[in-house]
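Q: Have a look at this prediction, sequence included:
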Amino acid sequence: MNTKKYLAQKLFLAALFILPAIVLGQVNTGLPSLELKTGIYRIQAEIADTPQAREVGLMNRTSMPINSGMLFIFEQKAGHCFWMNNTKIPLSIAFIADDGKIVNIEEMQAETTNNHCPKAAVRYALEMNKQWFSERVIVPGSVISGLPRR
């Protein structure tokens, strides 16, 4: 097989796998991810479990796939508050107790510095596209399964 034809085939195959991911916003960020579930819905969640990853969060992104989000994991249960400085997309955040039950959900506007805090001490917070939870009738008391145990 000639080299040009071989390279063309390799590029074509690479494009088949890479372009859909780019179009869907699934660009590899280097963060680990896991699948979470709530009711009939599956969520592909990037994990922010280090101080650096939690500090950056979803800053400077311009889109996020529909059923994707970011799970923030803290070492200690506390009133971990969030804001949207340098975050370009509006988000919803669910604060989650250790048993997976959603404590409260907040809607957050892009590029704001308003604090959004849990109504009880939590170890987990899940950010999704704005109104993701309300559009699926996921409310406080609903359970998120698949959370890593600490």
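A: Yes, it's here. Nothing here was measured: the structure is a model prediction, and the numbers come from that model. Numbers count the residues shown, from 1 in each chain.
Q: For the rest of this, base every contact and every neighbour count on C-alpha atoms.
A: Fine.
Q: Going along the chain, name the helices of this structure.
A: Counting by DSSP state H, the chain has helices at residues 3-23, 51-56, 132-135.
Q: Mind checking these for the one nearest to residue 40?
A: In terms of Cα to Cα, the element of the helices of the chain nearest to residue 40 is helix 132-135, at 12.5 Å.
Q: List the buried residues of the closest one.
A: 132, 133 (16 or more other Cα atoms under 10 Å).
Q: Spit out the contact partners of residue 66.
A: residue 129 (Cα atoms under 8 Å, 6 or more residues apart in numbering).
Q: What is the neighbour count of the closest residue to residue 87 other than its chain neighbours?
A: In space, and not counting its chain neighbours, residue 87 is closest to residue 59: 4.2 Å by Cα to Cα, 6 or more residues apart in numbering. When neighbours are defined as other Cα atoms under 10 Å, residue 59 has 15 of them.
Q: Hmm, residue 59 is touching residue 90, no?
A: No. Contact criterion Cα atoms under 8 Å: residue 59 and residue 90 do not qualify, at 10.9 Å.
Q: Looking at the helices of the chain, spot the one closest to residue 109.
A: Among the helices of the chain, if distance is taken as Cα to Cα, the winner is helix 132-135, at 13.7 Å.
Q: List the buried residues of the top strand by length along the chain.
A: When the chain is parsed with DSSP state E, its longest strand is strand 68-78. For strand 68-78, a neighbour-count test (16+ other Cα under 10 Å) marks 68, 69, 70, 71, 72, 73, 74 as buried.
Q: From what I see, residue 127 and residue 92 are in contact.
A: Yes. Residue 127 is in contact with residue 92 according to Cα under 8 Å; the separation is 5.6 Å.
Q: Compare the two (neighbour count), which wins?
A: A count of neighbours by other Cα under 10 Å puts residue 127 above the other of residue 127 and residue 92, at 26 against 20.
Q: which one is that one nearest to, not counting chain neighbours?
A: What sits nearest to residue 127 in space, not counting adjacent residues and going by Cα to Cα, 6+ apart, is residue 93, at 4.4 Å.
Q: One more to weigh against that first structure:
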Amino acid sequence: MYKIYRSAGLFSPAFFCPSGWRAAARAAVFSGLLAAPIWACAQALLPTSTLQIKGQAVEAEIAATPETRSYGLMNRQSLPENHGMLFVFEQPDIYCFWMKNTLLPLSIAFVDAQGRIVTLADMQPQSLDTHCPAEPVQYALEMRQGWFTARGIQPGEQVKGLPRAGQPRAGQPGAVK
């Protein structure tokens, strides 16, 4: 998934592999040893957090860096039930999403800094249509399309268990799982 930084007017496509994996992955690709795409390393290394929305538990991968937010759920073939991706931004703003290179139909909840869902939207695979919140948000939660509707979750609901921007990342003391 690409993210549009509306305030800067920039598109931010990025392919994420932690620095320790970049050289090894590049060497494996060039030598023909890597059967899976490089993006697979991003899926295995993101920290997770359990969120609660209207009594429903969500296991969310945390995308809290520009690289992980830009890549999002691109190229995923499936998403387990009650799993999603939480995008964490440093400060509230209008963050818009599109679905280029995203193969799964998704629903997105735009969440403000207080944990309140302000906007919900369904997004179609590989679409360049942009989806933006109605007001500044600090989080966006992507789930399988229809997940929020099937559970009666609407704008105004609280999301509990949200990590704060700047919290330690995986591998650092105090990191989310």
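A: In hand now; what should we look at? This one's a predicted model, so the numbers in the text were calculated from it and none came from an experiment.
Q: rewinding a little: between the buried residues of strand 68-78 of the first structure, which is closest to residue 49 of the first structure?
A: residue 73 (4.8 Å).
Q: Show me what residue 98 of the second structure aligns to in the first structure.
A: In the first structure, the residue paired with residue 98 of the second structure is residue 83, using TM-score structural alignment.
Q: residues in contact with residue 119 of the first structure?
A: 79, 103, 104.
Q: same check, this time on residue 92 of the second structure
A: So residue 92 of the second structure contacts 112, 113, 136, 137, 138 (Cα under 8 Å, 6+ apart).
Q: Please indicate which of those residues are buried?
A: The buried subset of the contacts of residue 92 of the second structure (16+ other Cα under 10 Å) comprises 112, 113, 136, 137, 138.
Q: Touching, the first one and residue 155? I think so.
A: Right, residue 112 of the second structure. No. The pair residue 112 of the second structure / residue 155 is not scored as a contact, 10.7 Å apart, by Cα under 8 Å.
Q: before we move on, the earlier item: could you measure the equivalent of the residue nearest to residue 127 of the first structure over in the second structure against residue 24 of the second structure, distance?
A: Counting by TM-score structural alignment, residue 93 of the first structure lines up with residue 108 in the second structure. According to Cα to Cα, to the nearest Å, residue 108 of the second structure and residue 24 of the second structure sit 34 Å apart.
Q: And the two? Which one has more around it.
A: Comparing residue 108 of the second structure with residue 24 by other Cα under 10 Å, the one with more neighbours is residue 108, at 27 against 11.
Q: The more buried one and residue 142 touch, don't they?
A: Yes. Under the criterion of Cα under 8 Å, residue 108 of the second structure makes contact with residue 142 at 4.4 Å.
Q: Could you pull out the buried residues of stretch 101-116 of the second structure?
A: 101-113, 115-116.
Q: Of those, which belong to strands?
A: 106, 107, 108, 109, 110, 111.
Q: I'd say the second one and residue 121 touch.
A: Yes. At 5.6 Å, residue 107 of the second structure and residue 121 qualify as touching, with contact defined as Cα under 8 Å.
Q: list the residues that contact both of the two?
A: With Cα under 8 Å, 6+ apart, residue 107 of the second structure and residue 121 have no common neighbours.
Q: how much space between the residue lying closest to residue 97 of the first structure once chain neighbours are set aside and residue 42 of the first structure?
A: Nearest residue to residue 97 of the first structure in three dimensions, chain neighbours excluded: residue 122, at 5.2 Å (Cα to Cα, 6+ apart). Using Cα to Cα, residue 122 of the first structure is found at 22 Å from residue 42 of the first structure.
Q: can you check residue 110 of the first structure too?
A: For residue 110 of the first structure relative to residue 42 of the first structure (Cα to Cα), the value is 25 Å.
Q: Arrange the buried ones among the contacts of residue 92 of the second structure in TSV, one row each, with distance to residue 130 of the second structure as further columns.
A: Below are these laid out as TSV (distance: Cα to Cα, whole Å):
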residue	distance to residue 130 of the second structure
112	19
113	22
136	16
137	16
138	17
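Q: If we only consider the residues you listed, which is nearest to residue 44 of the second structure?
A: The nearest one, if we look at these relative to residue 44 of the second structure and count by Cα to Cα, is residue 138, at 24.1 Å.
Q: Mind telling me what residue 68 of the second structure corresponds to in the first structure?
A: Checking TM-score structural alignment: residue 68 of the second structure goes with residue 53.
Q: To which residue of the first structure is residue 137 of the second structure aligned?
A: Counting by TM-score structural alignment, residue 137 of the second structure lines up with residue 122 in the first structure.
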